[in-house]
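> Sequence plus the predicted model coming up.
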Amino acid sequence: MSAVSYLESIVVGALQGVSELFPVSSLGHSVLLPALVGGSWARDLSIGKGSPYLAVLVAMHVATALALVLFFRRDWVRIVKGFWTSIRYREVRNADQRLAWLLILATIPVGIAGLLLESLLRDFLGKPVPSAIFLALNGGVLYAAERFSRRRRQGEEDTVDFSTEDTLVMRAVTVEEATDVRLSKLSVKEAVLIGSAQILALLPGISRSGVTMVAGLRRGLDHEDAARFAWLLATPVILAAGALKMPTLFTPENSASLGPALAGSVVAFVASYISVRFLMKYFETRTLTPFAIYCVLAGIGSLIVFAW
């Protein structure tokens, strides 16, 4: 197979950095864009088995995860500290300890499913027509979630109980800490259900962040908290997948794609960081509806192009 060019990698890196965090499916767009452009792009950017493009995409996903680690670095410091103290003292008493274990338990189902199903689903469904169908379905799911998700009782979303011992006493509590306290109050069942929604993102066209947010909204989270939990959940999953698959980028047959992979990963990192900053502000007051409309239109439009 042909090596990925610098231009192709940079364009796909920008697309990956945005579409992985926006609820519009990075994998679906990574399949549809080359097919729509055609020519050498369709030839070079195929996600078939052994494709250098697939190895480059893995590197870009890792770059996105690193951008999330940087953006949520204060959260991850508290979470890692909470996990360490939980192990050391054999307790789960405060918000950081509980959130650490919720994230671990919630990522187990998608980890198992990814090992068992990812290659199979990618090889059979990683084509333009299935990707277009799933992208349109993704939009329908986002729209349905906005219309039918359960709403919290008035005032509940702003109420955090700071009287318990899992809170920070005698100092100001940041917005991020207050959000993590709310997330830590999810039950294990709720957290696992939300995390399991990521399994659907193995289908090209279904957004990881989108379906995880939808599951969070259904469990009573508001948009901002649902987005935050979705990205915290996605980070270890993407990093773990990258650790397993990154070695394929360094095989002799992919050596020509190393430079483009690095360039595209840098672009993906920057685009991801800008995207998460934008979306955290966006979801303070806005909804998934614009993304739902885009996915439906883009999915149906792509389907018309490729089906006829």
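Looks like it arrived, so ask away.

> From here on, just use CA atoms for contacts and neighbour counts.
Will do.

> buried residues in the helix or strand encompassing I108?
Per DSSP states H and E: I108 is located in helix 95-125. Judged by neighbour count (16 or more other Cα atoms under 10 Å), helix 95-125 contains these buried residues: 95-107, 109-111, 114, 122, 125.

> Then stretch 246-255?
Across stretch 246-255, burial judged by 16+ other Cα under 10 Å covers 246, 248-249, 254.

> what's the span of that stretch from first residue to last?
13 Å (Cα to Cα, to the nearest Å).

> now swap in stretch 120-139 and tell me
OK, stretch 120-139 end separation, Cα to Cα: 24 Å.

> Mind listing residues that contact it?
Stretch 120-139 is contacted by residues 24-25, 28, 31-32, 35, 47-49, 202-207, 210-211, 291-300, 302-303, 306-307 when judged by Cα atoms under 8 Å, 6 or more residues apart in numbering.

> Next secondary structure element downstream of the helix holding I108?
Immediately after helix 95-125, counting by DSSP H and E, sits helix 128-148.

> so after that following helix, what's the next helix or strand?
Helix 128-148 is succeeded, C-terminally, by helix 175-184 (DSSP H and E).

> which other helices and strands contact that next one?
Contact analysis of helix 175-184 by 3 or more Cα pairs under 8 Å, 6 or more residues apart in numbering; DSSP states H and E lists helix 73-89, helix 95-125, helix 223-245 as its packing neighbours.

> Looking at the ones you listed, which is nearest to L54?
helix 223-245 (9.4 Å; Cα to Cα).

> tell me which residues in the helix or strand following the closest one are buried?
Next in sequence after helix 223-245, counting helices and strands by DSSP H and E, comes helix 258-282. Neighbour-count burial for helix 258-282 flags 258, 260-273, 275-276, 279 (criterion: 16+ other Cα under 10 Å).

> So which elements touch helix 258-282?
helix 6-19, helix 52-71, helix 223-245.

> tilt between the following helix or strand past that helix and helix 128-148?
Following helix 258-282 in sequence order, the next helix or strand is helix 289-307 (DSSP H and E). Helix 289-307 and helix 128-148 meet at an angle of 160 degrees, taking axes from the mean of the first three to the mean of the last three Cα atoms, to 10 degrees as the criterion.

> Use this one as the comparison:
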Amino acid sequence: MDWLQIVLLSIVQGLTEFLPVSSSAHLILVPVLTDWPDQGLAFDVALHLGSLTAVVLYFRHELATMATSWRHSLAGRGTDEDARLAWWVVLATIPVCVFGLTFKDVIEGAMRAPLVLAGGLIVFGLLLGYVDWRHRGKRSEYRMNWRDALWIGLAQVLALIPGTSRSGITMTAALMLGLSREAAARFSFLLSIPVIVLAGGLESLELIRSPLPVDWMAMAAGAVLSGISAYLCIHFFLAFIKRIGMQPFVVYRLILGIALIWLFG
């Protein structure tokens, strides 16, 4: 990869990982539209590491409190709202782990076609727009129950379809269950941590088994740029989501989906 490709892919990953616009669609499309070679498994691992670092740093205080309360709950010392939130993150992660491991080969094969991406962008974009318009509520993520967490976790399974957007579908489910926009976004971002860890772990295992050489400079640059752009994305998204809502992202998804159908249909 040349430096233009490294910089562009890193920023695209950082921005789209947490926005409801599908990072996988953008990372698949960039090489297709530019005729660049595939970025390779090592670079994907670096981009995931950057995104993970960003979300952990942004929510470091919340995560520390949740981890302490969760340990206390395991030791039988009571369960407060932080412990419950930690348990809901764990519960909501289980479905995507089961389905992701079961259908991994199918997902990485034919489902990465441009028209599949277009369908995911349009269909789930329209669903997000409708739910944001009609069903959002005022509950915070700390007022969730186990049923809410399970439904959001089951919705997250749909993100295995390229073009759906993991953050988009989890925010859609959270809004449908009556969470506020900010709460839906915050829970979606917290839920991204175990998902990114698991996805990055699987890619790392494949990388270890691979005989191909690793460009450590490209990996380092990708991780740093992805992390910076992801951190800024989280900050500004949470700052403006109450005012801007989801509709601008819905419009973007529709335009991108229609463009894909026009290009590859």
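Nice, I can see it. For clarity, every value in this text was computed on a predicted model and none was experimentally measured.

> okay, the helices and strands packed on helix 175-184 of the first structure in CSV with distance to M60 of the first structure next?
Shown next, in CSV, are these (distance: least, Cα to Cα, whole Å):
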stretch, distance to M60 of the first structure
helix 73-89, 19
helix 95-125, 17
helix 223-245, 9
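
> for the ones you listed, which one sits closest to E190 of the first structure?
The nearest among those, by Cα to Cα, is helix 95-125 at 8.8 Å.

> which residues in the second structure does that closest one align to?
On the second structure, the counterpart of helix 95-125 of the first structure by TM-score structural alignment is residues 81-111.

> The equivalent of M171 of the second structure over in the first structure is in what secondary structure piece?
When the first structure is aligned by TM-score structural alignment, M171 of the second structure is paired with M213. For M213 of the first structure, the host element (DSSP H and E) is helix 208-218.

> didn't V45 of the second structure look like it was pressed against G200?
Yes. If you go by Cα atoms under 8 Å, V45 of the second structure and G200 touch, sitting 5.6 Å apart.

> Now do the same for L15 of the first structure: its match in the second structure.
So L15 of the first structure corresponds to V12, using TM-score structural alignment.

> what's near enough to touch that match?
Shown in contact with V12 of the second structure (Cα under 8 Å, 6+ apart): 23, 26-27, 226.

> ok, now with 10 Å
If you count contacts by Cα atoms under 10 Å, 6 or more residues apart in numbering, V12 of the second structure has them with 23-24, 26-27, 30, 47, 225-226, 229-230.

> separation between R60 of the second structure and A67 of the second structure?
10 Å.

> got it, and V224 of the second structure?
Distance of V224 of the second structure to A67 of the second structure, computed by Cα to Cα: 26 Å.

> and the gap between L49 of the second structure and G129 of the second structure?
With Cα to Cα as the criterion, L49 of the second structure and G129 of the second structure are 30 Å apart.

> Looking at those two, which is more packed in?
In this view L49 of the second structure and G129 are compared by other Cα atoms under 10 Å, and L49 has more residues nearby, 22 against 18.

> how far out from the middle of the chain is stretch 206-225 of the first structure?
For stretch 206-225 of the first structure, the separation from the chain centroid amounts to 11 Å (computed by Cα atoms, centre = their mean, to the nearest Å).

> my bad, stretch 205-222 of the first structure
Taking mean C-alpha positions (Cα atoms, centre = their mean), stretch 205-222 of the first structure and its chain are 10 Å apart.

> Then stretch 55-67 of the first structure?
That offset, for stretch 55-67 of the first structure, works out to 11 Å (Cα atoms, centre = their mean).

> With the second structure overlaid, how far apart is it on average?
Compared with the second structure after fitting, stretch 55-67 of the first structure has a mean deviation of 1.7 Å; criterion: mean Cα distance after the TM-score superposition for the first structure.

> Now do the contacts for H61 of the second structure.
Counting by Cα under 10 Å, 6+ apart, H61 of the second structure has contacts A67.

> any idea how far it is from D82 of the second structure?
Plainly put, H61 of the second structure is 11 Å away from D82 of the second structure if you go by Cα to Cα.

> Residues touching stretch 295-304 of the first structure, excluding its own?
23-25, 28-29, 32-33, 35-36, 128-143, 205-207, 289, 291-294, 305.

> which of these count as buried?
Taking 16+ other Cα under 10 Å as the criterion, what is buried in those is 23-25, 28-29, 32-33, 35, 128-143, 205-207, 289, 291-293.
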